[in-house]
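Chemist: Would you be able to build a 3D model of this:
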Amino acid sequence: MFKSLKVAIAALFVMATPAAAEFELSFYMGLQGVQDSTGSGTLPGGAPFSRNIDWEGNSLDTPFYYGGRVTWWTQNNIGFGIEGTHAKAYASNADLAALGLSRFELSDGHNIITANIMKRFPDAFANSRFTPYVGAGLGIAIPHVDAQVIGATNRTFDYETTGFAARGIAGMKYALNDKWSLFGEYQATWSDNDITIDADPAVPGQTAGKLDTTLVTHAVNIGISYSF
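Modeler: Got it, this is the predicted structure:
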């Protein structure tokens, strides 16, 4: 998986470099939610489960939801770049109780890393500082898994590479000057997650648990960009 992503990133650099006209750095924060999803798998020890999970985004609780991207804009207003989003997902209290967990959250980031292709439309509004844009990306999900089974002596607390991810973007940029811009955008991410829940070392021979789920996030972002 990592090898495929490296190849994709290298290809973007090769495509963007010959006709590069502009380099743009963007940073954003916003309000992010998570759709319900079906979570299935086994708890440590092998007990199976399958349940619709009501996820919460809690984007304004620390650590905050945020993201950033770098984009190489070519002369035909096609952009190539890399983006990372620190989204979040928390299982509800009702789901925790039903699953036999005291905690399950991806709160130090349901981190989505993608290689993007962007398109902007600087002539959409005549003599205007506003520029609409759209984009899409493919990459991987690297959430920080924080989970604990009720009664377990240990806690799963680590970054995991859990599967492929994708994003879609639609936004509007307002130029403050030739370098700085403000922007607002809608963004959605999709990720296929195969999450490991560590076995309890106090239980001899216990096997690790698994939770498989597809997560879809929706966010409204506000940010700032610097171009050079």
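
Chemist: Only C-alpha atoms from now on, for both contacts and neighbour counts.
Modeler: Fine.

Chemist: The longest helix that the chain contains packs against which elements?
Modeler: With secondary structure taken from DSSP state H, the chain has its longest helix at helix 2-16. Packing partners of helix 2-16 (3 or more CA pairs under 8 Å, 6 or more residues apart in numbering; DSSP states H and E): strand 66-74, strand 78-91, strand 101-120.

Chemist: Please give the structure of this sequence too, so both can be compared:
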Amino acid sequence: MLARERLLAPLWPAPGSVRRPSTSTIARAVELTAAAAAMGLLVMAAALPNDSDTRATATNPPVSTAQHPGRESDFGAYLGAPYHYPSDFHYVKPGNSDLTIKKIDWFTLPFENPLYYGVRIQRWFSGRFGTMLDFTHSKVHAPFDDQQFDMEGTFDGKPVPPKGRVGDYFKKLEWTHGHNMLTLNGLMRLPSLGIFSPYFGAGAGLSFPHSEIYPKNAPSRTYEYQYTGPVAQALFGIELRLKTGSVFIEYKFTSADYWGPLTGRDGTWFPIDMWRQFSRWWSGEPTKDGWAGAKLTSHQVIGGFLTRFVPKPATP
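Modeler: Presented below is the predicted three-dimensional model:
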């Protein structure tokens, strides 16, 4: 095996050995309404000091004020709500199971513990262009009620019926301590409308979900943080710029391709789980209970607050 193929084999099965989760199709239009909880922070504006009046020169690029965005660094946090498109879930245990559950209606409970939340760091190099490191902690549940889905393949060595419930084959199937996405994004501001500053951006990154998957034919659950594949996102939002910060609302579109090992173990905390996954990958150790994954495509509406850090203007 080539060196590169050997390195990738423990993370992803070799091409053609198993089928990857099929991509979901848009099944219905989305109507999503979310509460922007951070809007209550507007009351802080009255107590904040005024921005200094700085002017741009050839050696002193523009810095930010409430009405005139420029060079600045921002730190922010947000809450929100996602909608996940239905998608196929695929479970493979070599020599035992090769099951596909079609178009699962994933759902989320964003305002129940653990909450949907996110944090970000932004750096604007000018009034127009910037970059952002964004972490989103979303959630994904599979329904365990009487809802039936189309199925194909085998489970525990036996063919599955054309339709069935998720609960017929799994005790748990969710990523609820994190459908976690870390992305690096490019940003661009549109022309401001007074204290309202619209912007858009796009980026890519990595998925680090906390998987809780427990097939009924497995002796134990997989309950740990994992690296499962790439993620991409696009976003559009608008800031209401206050004196030393901003309230913002934003729409995000994300797509994450999950494909992770089922280790049959309870993890501890993120760094240790990542190290153990890397060690198994490096050594070529086979997974205990197979592989599982899905393509998670989501609409997300968020609202939050940014604190602004403006560099001091150069002395004339």
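
Chemist: overall similarity of the pair, as a TM-score.
Modeler: Overlay of the two chains. TM-score (TM-score structural alignment, normalised by the length of the first structure): 0.81; 201 aligned residues with a CA RMSD of 2.2 Å.

Chemist: Map N58 of the first structure across to the second structure for me.
Modeler: Matched by TM-score structural alignment, N58 of the first structure corresponds to L109 in the second structure.

Chemist: Enumerate every residue touching the closest residue to that match other than its chain neighbours.
Modeler: Leaving aside its chain neighbours, L109 of the second structure sits nearest to K139 (7.3 Å; criterion: CA to CA, 6 or more residues apart in numbering). Taking CA atoms under 8 Å, 6 or more residues apart in numbering, we find K139 of the second structure in contact with 108-110, 116, 174-179.

Chemist: hmm, back to that, okay, now the match of N58 of the first structure: neighbour count?
Modeler: Counted by other CA atoms under 10 Å, the residues lying close to L109 of the second structure total 16.

Chemist: Give me the three-state assignment for it.
Modeler: coil (DSSP: H, G, I helix; E, B strand; the rest coil).

Chemist: and it, how far is that from E174 of the second structure?
Modeler: As for L109 of the second structure, its distance to E174 of the second structure is 12 Å (criterion: CA to CA, to the nearest Å).

Chemist: Y214 of the second structure now?
Modeler: When distance is defined by CA to CA, Y214 of the second structure is 9 Å away from E174 of the second structure.

Chemist: Name the helix or strand for the counterpart of A292 of the second structure in the first structure, please.
Modeler: Under the alignment (TM-score structural alignment), A292 of the second structure pairs with L211 of the first structure. L211 of the first structure belongs to strand 209-227 when elements are defined using DSSP states H and E.

Chemist: so what secondary structure elements neighbour the helix ranked longest in the second structure?
Modeler: Under DSSP H, the helix in the second structure containing the largest number of residues is helix 270-283. With contacts taken as 3+ CA pairs under 8 Å, 6+ apart, helix 270-283 of the second structure sits against helix 3-8, strand 222-225.

Chemist: Buried deepest among these, which one?
Modeler: Comparing these by mean neighbour count (mean count of other CA atoms under 10 Å), strand 222-225 ranks first with a mean of 25.

Chemist: was I right about S37 of the first structure contacting T217?
Modeler: No - contact criterion CA atoms under 8 Å: S37 of the first structure and T217 do not qualify, at 10.8 Å.

Chemist: of the two, who's got more company?
Modeler: Just comparing S37 of the first structure and T217: by other CA under 10 Å the higher neighbour count belongs to T217, 21 against 16.

Chemist: Okay, Q206 of the first structure and D146 of the first structure: tell me how far apart.
Modeler: According to CA to CA, Q206 of the first structure and D146 of the first structure sit 19 Å apart.

Chemist: The two: which is more packed in?
Modeler: More crowded of Q206 of the first structure and D146, by other CA under 10 Å: D146, with 18 against 14.
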